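K.L.:
Provided below for reference: sequence and predicted model.
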Amino acid sequence: MGSSQSSGSTSGNNESSAAGPSTSLPQVLPVPLEILEEIFLHLPPHQVVGVCRSVCRQWREVSDSESLWRERCRREGYRPRDPSKMTKDWRLFYFLCKKRRNLLKNPKAEHGMTDWRIVENGGDGWCFGELRRPHPNETVQKDFVTSYGMCRKSQLIDLKVEGYNPSFMDRFQPEIRIYDWYSPRCDCGSKYELRVELLNHKKQSLQTFAPETVYFEQWTDEKWTQITHVFQDYGPGVRYIHFIHGGKDTQFWAGRYGVRVTDSCVEINPAMDS
């Protein structure tokens, strides 16, 4: 009887062993790194980070590799101004280039005065409306209009909230580009002002762009003019950008005959232009 039990036990183990492989999950076969990297280069970047990276150790290493993101930058034309600073930061550099955008909200008056802080509201105050003259940018259909007393409005951009962490800003000091569009009325004199400040964590000014006030005489050609500026090599510590602009009419006419502004922009540009 003992012999019979021993035989049964051995038979059971063999059956269990035979059944094991049929119920186990197939293993991910290793793929040469250069082939895997080429596959990842043809996938959407967020899929590489969000999905591929979690599959296995090998895929995670390729997803995090400097060579993958450096090659991705090369293929998409993103070139750093100082490649010596890019060691192990190519993925961060790539995504910040991809997210380049206007950091000002509601720059074209499409949502009225929403997102703007009114600093001064002189005369009959700020308003917004349809363009008097077509803008060079066909997507611009509205503008902000000033009155006979000084009108200023502003936005404070928190760079960390917008995805630009302090270490990135301090180390790379990417270009900060600003521009603004303004236009007078032809039948009334007016003036235009702009001030853009780079601020530290205490909101103290580190660097300022404040060009001379622009004055328009009555019967000036009613055209749109763009003013631009690029902050470079501004040093560490920049955490906020304060954008302020406005103006007024210079003949004190009731209503809103002052300078008009629209399509303002502040953007972070980590890469060299092609």
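P.N.:
Perfect, I can see it now.
K.L.:
can we go C-alpha only for contacts and neighbour counts from here?
P.N.:
Fine.
K.L.:
after the longest helix seen in the chain, next one along is what?
P.N.:
Secondary structure of the chain read by DSSP state H shows that its longest helix is helix 2-23. Counting by DSSP states H and E, the next helix or strand C-terminal to helix 2-23 is helix 33-41.
K.L.:
Could you list every helix and strand in contact with that next one?
P.N.:
helix 57-63, helix 66-76 (3 or more CA pairs under 8 Å, 6 or more residues apart in numbering; DSSP states H and E).
K.L.:
what helices or strands is the longest one leaning on?
P.N.:
Using 3+ CA pairs under 8 Å, 6+ apart as the contact definition, the elements that helix 66-76 packs against are helix 33-41, helix 90-98.
K.L.:
Mind doing that once more with 10 Å?
P.N.:
Packing contacts for helix 66-76, counted by 3 or more CA pairs under 10 Å, 6 or more residues apart in numbering; DSSP states H and E, involve helix 33-41, helix 57-63, strand 79-80, helix 90-98.
K.L.:
Tell me which stretches of this structure form strands.
P.N.:
Applying DSSP state E to the chain gives strands spanning 79-80, 117-121, 127-130, 142-145, 151-158, 175-183, 190-199, 205-209, 214-216, 225-231, 240-249, 260-269, 271-272.
K.L.:
thinking again about what came up before, winner for burial among the helices and strands packed on helix 66-76?
P.N.:
strand 79-80 (a mean of 20; mean count of other CA atoms under 10 Å).
K.L.:
what does that one contact?
P.N.:
By CA atoms under 10 Å, 6 or more residues apart in numbering, the residues outside strand 79-80 that reach it are 70, 73-74, 86, 90, 93-94, 97, 172, 174, 269-274.
K.L.:
Got another one to weigh against that:
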Amino acid sequence: MSSAEWKAKCEAEWGLQGAPIPDSLNWESVFEAKPFGRNFLRNPCPYGLSKDSPPPEPELRDTPSRGPPPSQPEGDFSDWTTSNDVLPYDSSCIPQGAVVCQLPRYSWFSTEQVVDLKAEGLWEELLDEFQPKIVIQDCYEESQLHDSIYQLHVKLLGSDKSTVISEYSINPTEDRSNYSHTWKEVSHVFSGYGAGVRYVHFLHRLKNMFLNDFFNTMFTGSSVVLKPTKTSP
């Protein structure tokens, strides 16, 4: 196929009528990259779990775990950058004069990725003028470990990877009065975000707890997907 034919195929395949489609692009490569409708995040389910099935119930050991708590949960976190932030003990709920043998120790486990939109097949004119919708989705386990067990921070960054053009954050408070142990879905759509976006920084934090054993909050189905829909400020 000629370059013009590949260009027409891309335009028809994704419904990009009205979008800037410069002749200088290698349209065969763009078509093969399939930049619309696929998940740009690598390894979106590091625990090997699907959001279509309930998360497994935590296993309770017959004997307490010995030694220091793990630095991170068990799972395949390849393609993610991870970090662990151990939190100070919270003694505010202890009645005066009470004797405490052990307090739960909480930590935030962070996993993040940076998506290079141009490397994924998008082009500058499309991002700056057409500004396709950027759809963020994530699922986290209703672990009941704490009132706050999940945080999500997503930033749209400029070419220098430090200029924040648009961002979204959420830190929900859990209702622990009703135990259902399901996946909770979080989503957000970026639209009309302005020119200059070249990267998406996806970061979420999930709370873990150590009390005689290690308990964690899992996630699955993380995604960053572009839709070929024109948006405006």
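P.N.:
Right, received. Where do you want to start? Here the structure is a predicted model, which means the values were calculated and not measured.
K.L.:
re earlier: for Tyr215 of structure 1, find the nearest of the helices and strands packed on helix 33-41 of structure 1.
P.N.:
Tyr215 of structure 1 sits nearest to helix 66-76 of all the helices and strands packed on helix 33-41 of structure 1, at 43.1 Å, using CA to CA.
K.L.:
re the thing from before, can you tell me which of the contacts of strand 79-80 of structure 1 is nearest Ala18 of structure 1?
P.N.:
Using CA to CA, the contacts of strand 79-80 of structure 1 come closest to Ala18 of structure 1 at Arg70, 48.1 Å.
K.L.:
Nearest residue to the closest one in space, ignoring adjacent ones along the chain?
P.N.:
What sits nearest to Arg70 of structure 1 in space, not counting adjacent residues and going by CA to CA, 6 or more residues apart in numbering, is Trp90, at 5.6 Å.
K.L.:
Would you check how far apart that neighbour and Gln232 of structure 1 are?
P.N.:
With the distance defined as CA to CA, to the nearest Å, Trp90 of structure 1 ends up 21 Å from Gln232 of structure 1.
K.L.:
With Leu156 of structure 1 as the reference, measure out to the equivalent of Arg42 of structure 2 over in structure 1.
P.N.:
Alignment note (TM-score structural alignment): Arg42 of structure 2 maps to Lys105 of structure 1. Distance, Lys105 of structure 1 to Leu156 of structure 1, using CA to CA: 10 Å.
K.L.:
re the thing from before, quick one: which of the contacts of strand 79-80 of structure 1 is nearest to Arg256 of structure 1?
P.N.:
Nearest member of the contacts of strand 79-80 of structure 1 to Arg256 of structure 1, counting by CA to CA, is Asn269, at 36.0 Å.
K.L.:
can you tell me which residue in structure 2 aligns to the closest one?
P.N.:
In structure 2, the residue equivalent to Asn269 of structure 1 is Lys227, according to TM-score structural alignment.
K.L.:
Count the residues that sit near that match.
P.N.:
Counted with other CA atoms under 10 Å, the neighbours of Lys227 of structure 2 add up to 16.
K.L.:
check contacts around it.
P.N.:
Residues near Lys227 of structure 2 by CA under 10 Å, 6+ apart: Trp14, Pro35, Phe36, Gly37, Arg38, Gln131, Pro132, Lys133, Ile134, Val135, Val189.
K.L.:
Please spell out the PyMOL selection for the buried subset of those residues.
P.N.:
To isolate in PyMOL the members of those that are buried, counting by 16 or more other CA atoms under 10 Å, one can use:
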select buried, resi 14+35+36+131+132+133+134+135
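K.L.:
Would you mind putting the contacts of Lys227 of structure 2 into CSV with distance to Glu125 of structure 2 alongside?
P.N.:
Shown next, in CSV, are the contacts of Lys227 of structure 2 (distance: CA to CA, whole Å):
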residue, distance to Glu125 of structure 2
Trp14, 16
Pro35, 14
Phe36, 15
Gly37, 19
Arg38, 20
Gln131, 9
Pro132, 11
Lys133, 14
Ile134, 16
Val135, 19
Val189, 20
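K.L.:
Tell me, how many residues neighbour Ala109 of structure 1?
P.N.:
Neighbour count for Ala109 of structure 1, taken as other CA under 10 Å: 24.
K.L.:
An error on my part: the question was meant for Gly129 of structure 1.
P.N.:
Using other CA under 10 Å, Gly129 of structure 1 has 14 other residues around it.
K.L.:
Trace it over to structure 2, please.
P.N.:
Under TM-score structural alignment, Gly129 of structure 1 pairs with no residue in structure 2.
K.L.:
now Gly129 of structure 1: how far from Ala109 of structure 1?
P.N.:
Distance of Gly129 of structure 1 to Ala109 of structure 1, computed by CA to CA: 8 Å.
K.L.:
which residues are common contacts for these two?
P.N.:
Jointly contacting Gly129 of structure 1 and Ala109 under the rule CA under 10 Å, 6+ apart are Gln141, Lys142, Asp143, Phe144, Val145.
K.L.:
Tell me the residue in structure 2 aligned with the third one.
P.N.:
Under the alignment defined by TM-score structural alignment, Asp143 of structure 1 corresponds to no residue in structure 2.
K.L.:
what's the closest non-adjacent residue to Asp143 of structure 1?
P.N.:
With sequence-adjacent residues excluded and distances taken as CA to CA, 6+ apart, Asp143 of structure 1 is closest to Thr262, at 4.9 Å.
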